[in-house]
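Chemist: okay, sequence plus prediction incoming.
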Amino acid sequence: MIEAFHKKIDVLLQQIVDDSRWDLDSETLFVVTGMTFYGYCLGQKIVFMLEQEDVNKAVVERLVALGAGQKYTEGLVEAAEQAFFKNEETLYNQLINIGHNYFMMDDLTELVDNIYLNTKAILKQR
């Protein structure tokens, strides 16, 4: 089951980083991607009947593989887990829920676009 989970989540992450808008140097984009990706992975946890630790480990591994720092990424995933399970109305929680809402979709184009549009909107607010 874990291999099928990895294949499924890798499809989304590949679509995100293959997009011409991808920029690892954008911390805002990375956080929006991380939170949304985490939410998507949480949905897959249900499908593949995995433990929370499996999801966290997979997300950290994939984000670090993109070039992010290990400690930074672990902190991001820890914040995502806390935001999701506290179910508070925060930006992190909203991004996680967006990803989670797409976990049963095969066409992830809209979700990928959503990541970039949310990043743009957040950057405009600064």
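Modeler: In hand now; what should we look at? Numbers count the residues shown, from 1 in each chain.

Chemist: going forward, measure contacts between C-alpha atoms and count neighbours the same way
Modeler: Fine.

Chemist: name the residues of the host helix or strand of residue 12 that come out as buried.
Modeler: Taking DSSP states H and E as the definition, one finds residue 12 inside helix 2-18. Neighbour counts using 16 or more other CA atoms under 10 Å place 5, 6, 8, 9, 10, 12, 13, 16 of helix 2-18 among the buried residues.

Chemist: here's the one I want to compare it with:
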Amino acid sequence: MLGRLEDKTDPLVEAVISDPRWVLEDELMVQVLGFTLYGYAFALGRIICLMDVEDINASVAGQLAALGVGPKYAQGLAEAAFEHFINEEDQSVHSQLVNIGHSHIASEDLSECVESIFQNTETLREHMQ
């Protein structure tokens, strides 16, 4: 099932990293991608592939690590995304990013999701300044 999940999430990752705006060294951008990807992967992993949470976390962490993100950081990001997602009272930015990814489960065209990653990165950066 892990391969099936990655077959479905790889197009999102590829679309983001092939965009000229992608910068691996931009920690905020990596976080926005990670939380958004997690929501998308969680929806696909649980609803379509009937996977366990641990396997979904490992898949997302593996995809981020394959991009050059430190494996421990990637695993921690996936675990944090899950914690934000399952807490129904959580209205944090992280939770919202996970929910954005989750909402794209039925999207054939992922361009809107890809664009949201870059737009949300810039919006968050503006609010941090």
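Modeler: In hand now; what should we look at? Just so we're clear, the structure is a prediction, and the values are computed from it rather than from any experiment.

Chemist: tell me the one of the buried residues of helix 2-18 of structure 1 nearest residue 71 of structure 1?
Modeler: Relative to residue 71 of structure 1, the closest of the buried residues of helix 2-18 of structure 1 is residue 13; by CA to CA it sits at 20.0 Å.

Chemist: distance of the alignment partner in structure 2 of that closest one from residue 81 of structure 2?
Modeler: Under the alignment (TM-score structural alignment), residue 13 of structure 1 pairs with residue 13 of structure 2. Distance of residue 13 of structure 2 to residue 81 of structure 2, computed by CA to CA, to the nearest Å: 17 Å.

Chemist: which ones are touching the residue nearest in space to the middle of structure 2?
Modeler: In structure 2, the C-alpha nearest the mean C-alpha coordinate belongs to residue 37, at 1.7 Å (CA atoms, centre = their mean). The contact partners of residue 37 of structure 2, taken as CA atoms under 8 Å, 6 or more residues apart in numbering, are 9, 12, 13, 60, 98, 101.

Chemist: which SSE is it in?
Modeler: Assigned by DSSP H and E, residue 37 of structure 2 falls in helix 27-43.

Chemist: how distant is the helix or strand just after that helix from the center of its chain?
Modeler: From helix 27-43 of structure 2 onward toward the C-terminus, using DSSP H and E, the following helix or strand is helix 53-67. How far helix 53-67 of structure 2 lies from its chain's middle: 10 Å, per CA atoms, centre = their mean, to the nearest Å.

Chemist: in terms of secondary structure, what does helix 53-67 of structure 2 contact?
Modeler: Here helix 53-67 of structure 2 touches helix 2-17, helix 27-43, helix 71-86, going by 3 or more CA pairs under 8 Å, 6 or more residues apart in numbering; DSSP states H and E.
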